[in-house]
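> Need coordinates for the below:
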Amino acid sequence: MTDLRAVLTDATRRLTEGGVASPRNDAELLLAHVLGTGRAGLLLVDHLDDAQTHAYEALVVRRAAREPLQHLTATAAFRYRDLAVGPGVFVPRPETESLVEWGLTVIDALEVAHPVVVDLGTGSGAIAGAVASERPHARVHAVELSDDAFAYAERNLAGLDVDLRHGDLAEAFADLDGTVDLVLANPPYIPLTAWESVAVEARDHDPALALWSGQDGLDAMRDVAATAGRLLRDGGAVGAEHADVQGESAPAVFVAHGGFVDVSDRTDLAGRPRFVTARRARR
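Okay, here's the model as predicted:
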């Protein structure tokens, strides 16, 4: 038997030395995962048996090497749902919840029985799943290009009324042109020149398709603007996440498109520029 507090303290030290941003948090979550309990359940345990100790040690070694926490637990929390994640799919971040929250306010203001919502580049299905579960009267559509990510989206959206399609967001949903009330997207937005500045967890483990987007990081954003421009009805809204250094350049993409009005940028809960919003101009 091994003392739980001593093991947790040692794991926290090792994760700190490995450069993990939240060592104590991750050490506790990994231990809770091994024990099959929530973090609060750790207060009820004093010792680990040999099998638990060995399992925890293996996970700590991998996390100290900067393998994402969510890959080790095979799950990621997003709003009110736990999503299956792993190699091959982008791990959803808390910042994207601000985009979803904005989207829900747009839906709530619509005077239609069944708002039509499209999630471009759904990845794990985080955005589409949040909208479909929290606003079940909406007709939600989602598209994903990656084979691996599409498989995760299928799993995470099972049981929800979401029209999930396999394909490129730049060409998706021609059958919905001019009928959509809301488009949401968290496209790749990291410039190819920024490789060294990206956290190891993302750079080495998130799929490249979900990260990199040309020399200025805005190639996918241009596709989102073009697709939203044809999908949205007059007055329909679009929201798209971007890097915190793109608070001016991302909105400029929608201005340059010429088909949008009320283009503005919005911040996340930390006050950082996070996503651009716009409305489709009258044709």
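
> contacts, neighbours, all on C-alpha from now
Will do.

> Near Arg62, how many other residues are there?
Look at Arg62: counted by other C-alpha atoms under 10 Å, it has 15 neighbours.

> what's the offset of the strand or helix carrying it from the middle of its chain?
Arg62 is located in helix 50-64, with elements delineated by DSSP states H and E. Distance of helix 50-64 from the chain centroid (C-alpha atoms, centre = their mean, to the nearest Å) equals 27 Å.

> elements contacting the first helix or strand past that helix going along the chain?
As assigned by DSSP H and E, the chain's next helix or strand after helix 50-64 is helix 69-73. On a contact count with 3 or more C-alpha pairs under 8 Å, 6 or more residues apart in numbering; DSSP states H and E, helix 69-73 meets helix 23-35, helix 50-64.

> Can you tell me what sits against the helix or strand hosting Met221?
Using DSSP H and E, Met221 falls within helix 219-231. Outside helix 219-231, the residues within contact range by C-alpha atoms under 8 Å, 6 or more residues apart in numbering are 120, 169-174, 176-180, 183, 185, 187-189, 213, 238, 240, 250, 253-254, 257, 259-260, 280.

> Give me the buried entries from these.
120, 169-170, 172-173, 178-180, 183, 185, 187-189, 213, 238, 240, 250, 253-254, 259-260, 280 (16 or more other C-alpha atoms under 10 Å).

> These in strands, which ones?
Among the buried ones among the contacts of helix 219-231, the members found in strands (DSSP state E) are 120, 180, 183, 185, 238, 240, 260, 280.

> The structure of the following sequence is requested for comparison with the preceding one:
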Amino acid sequence: MTLLRQLVRAGARTLAGAGVDSADVDAVELAAHVLGIEAAELRRRMVLGGELPSSFERTYAAHLDERARRVPLQHLTGRGHFRYLTLALGPGVFLPRPETEVLVGLALAEIDRLAGPGGPVARTSGVGGIRLVDLCTGSGAIAFAVKQERPGVAVRGLELSEPALAWARRNRTRLGLEVDLVRGDATQPCFVDWSGTVDVVTVNPPYIPVGAVPVDPEVRDHDPELALYGGSADGLALPVRIARVAATLLRPGGLLLMEHADAQGEALPAALTAAGTWGQVTDHPDLAGRPRVTSARAAGPGAGPSVRARLPSHE
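As a prediction, this is how the structure comes out:
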């Protein structure tokens, strides 16, 4: 067994003992980061061997110690993966989770529907092309994923936190994706020049109930509170206010896609239905089968009645 393989396996055992669920993956990612290579190359060297820098063991051990104290992997490596993107990430920005990829899949399915036979939907403004707005954009993960996979879509992102917006702008530069990023409050009017013309609004809002403390130390101790707490005992005060803003942006029949906690799979659809401005209110599960994303169509032609049944997510 190569020395590198021994060290990485020992690192994985250390992380597992500290309660890190992704111990094997994280041990590899940290070793790859220290060596300045990709994880695939790291795994190849674990098999074939090779000389290690003299500082590797000491630096790797220091990184393992930080991760064992539940410092997020992305804060140590400066990067994270989301769909087909590698994003620059670190302190001050909410770290995107795999379950949010389901929301992106739903957005892409709607874009493909609009771009298919009979689409895209004509605009009252006469401006062509499909428009998507990502509210509470954070690192820009959703906005950049959509732009990368459907480059013809016009995409804008809004973020209140200046540190988070700085990460989004850094990602825009490194990815070379044309997304308009603006600082602003998603509970207040925004992108007024696009009012009533947007096809899709995506939102991963703050939704943790006030007083509820996240179990995972990576979330509790490192994600910005601004991105976590929903402003009320049920966590839905801010999501509902943001949905009102989304309604002003969307054209009649335009689609809202909003992520939520797995315990809010009935409460958020009920709140949107009660607002009276949404049709086809539907909840969608994530890949683990937990309630994760609510979709709703802006009132007007094409909105249709609410649908309370949970439908399979689109990929």
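
> care to give me the TM-score?
Here the superposed chains carry a TM-score of 0.95, computed using TM-score structural alignment, normalised by the length of structure 1; 281 aligned residues with a C-alpha RMSD of 1.5 Å.

> Looking at the helices and strands packed on helix 69-73 of structure 1, spot the one closest to Leu232 of structure 1.
In terms of C-alpha to C-alpha, the element of the helices and strands packed on helix 69-73 of structure 1 nearest to Leu232 of structure 1 is helix 23-35, at 41.4 Å.

> the helices in the stretch 151-283 of structure 1, which residues?
Applying DSSP state H, counting those that start in this stretch to the stretch 151-283 of structure 1 gives helices spanning 200-205, 219-231, 249-257.

> how close does the second one sit to structure 2?
Spelled out, it's helix 219-231 of structure 1. Taking mean C-alpha distance after the TM-score superposition for structure 1, the mean distance separating helix 219-231 of structure 1 from the aligned residues in structure 2 is 1.2 Å.

> tell me, that helix lands on which residues of structure 2?
Helix 219-231 of structure 1 corresponds to residues 237-249 in structure 2, going by TM-score structural alignment.

> So which bits of that stretch are buried?
Residues of stretch 237-249 of structure 2 classed as buried by neighbour count (16+ other C-alpha under 10 Å): 237-240, 242-249.

> okay if I get those residues as CSV plus distance to Ala12 of structure 2?
Shown next, in CSV, are the buried residues of stretch 237-249 of structure 2 (distance: C-alpha to C-alpha, whole Å):
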residue, distance to Ala12 of structure 2
Ala237, 41
Leu238, 39
Pro239, 38
Val240, 42
Ile242, 41
Ala243, 42
Arg244, 46
Val245, 45
Ala246, 44
Ala247, 47
Thr248, 49
Leu249, 47
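
> Tell me the residue in structure 1 aligned with Pro53 of structure 2.
Under the alignment (TM-score structural alignment), Pro53 of structure 2 maps onto Asp49.

> so how many other residues sit close to its match?
11.

> What's the match for Asp181 of structure 1 in structure 2?
Match for Asp181 of structure 1 (TM-score structural alignment): Asp199.

> how about the nearest residue to its match, chain neighbours excluded?
The shortest distance from Asp199 of structure 2 to any non-neighbouring residue, by C-alpha to C-alpha, 6 or more residues apart in numbering, is to Gly254 (4.7 Å).

> OK, contacts around the one you found?
Per C-alpha under 8 Å, 6+ apart, neighbours of Gly254 of structure 2: 198-200, 297-298, 303.

> preserved in structure 1, out of the residues you listed?
Counting by both residues aligned by TM-score structural alignment, their matches' C-alpha atoms under 8 Å, the contacts of Gly254 of structure 2 that remain in contact in structure 1 are 198-200, 297-298.

> just these now: which is nearest Phe144 of structure 2?
Distances from Phe144 of structure 2 to the kept ones among the contacts of Gly254 of structure 2, taken as C-alpha to C-alpha, are shortest for Val200 (14.4 Å).

> what's the counterpart of Val261 of structure 1 in structure 2?
In structure 2, the residue matched to Val261 of structure 1 (TM-score structural alignment) is Gly279.

> neighbours of that match, just the number please.
By the criterion of other C-alpha under 10 Å, Gly279 of structure 2 has 23 neighbours.

> how close does it sit to Thr248 of structure 2?
15 Å (C-alpha to C-alpha, to the nearest Å).

> just Pro291 of structure 2 next, same as before
Pro291 of structure 2 sits 26 Å away from Thr248 of structure 2, going by C-alpha to C-alpha.

> OK, contacts around the nearest residue to His137 of structure 1 once chain neighbours are set aside?
Take His137 of structure 1 and drop its neighbours on the chain: the residue closest to it by C-alpha to C-alpha, 6+ apart is His114, 5.5 Å away. Taking C-alpha under 8 Å, 6+ apart, we find His114 of structure 1 in contact with 137-139.

> can you pull the buried residues of the strand or helix carrying Met46 of structure 2?
Element membership of Met46 of structure 2 [criterion: DSSP H and E] is helix 39-48. Judged by neighbour count (16+ other C-alpha under 10 Å), helix 39-48 of structure 2 contains these buried residues: 39, 42-43, 45-46.

> for that helix, packing partners?
By 3+ C-alpha pairs under 8 Å, 6+ apart, helix 39-48 of structure 2 packs against helix 3-17, helix 23-35.

> which of those helices is buried the deepest?
Most buried of the helices and strands packed on helix 39-48 of structure 2 by mean neighbour count (mean count of other C-alpha atoms under 10 Å) is helix 23-35; its value is a mean of 21.

> Verify the contact between Ala299 of structure 2 and Gly279 for me.
Yes: Ala299 of structure 2 is within contact range of Gly279, at 6.0 Å (criterion: C-alpha atoms under 8 Å).

> export the helices of the stretch 151-283 of structure 1 to CSV and tack on distance to Ala74 of structure 1?
Listed next are the helices of the stretch 151-283 of structure 1 as CSV, based on distance: least, C-alpha to C-alpha, whole Å:
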stretch, distance to Ala74 of structure 1
helix 200-205, 13
helix 219-231, 28
helix 249-257, 32
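
> For Ala76 of structure 1, find the nearest of the ones you listed.
The minimum distance between Ala76 of structure 1 and the helices of the stretch 151-283 of structure 1 falls on helix 200-205, with 14.1 Å, by C-alpha to C-alpha.

> with structure 2 superposed, average distance for the closest one?
Mean deviation for helix 200-205 of structure 1: 0.5 Å (mean C-alpha distance after the TM-score superposition for structure 1).
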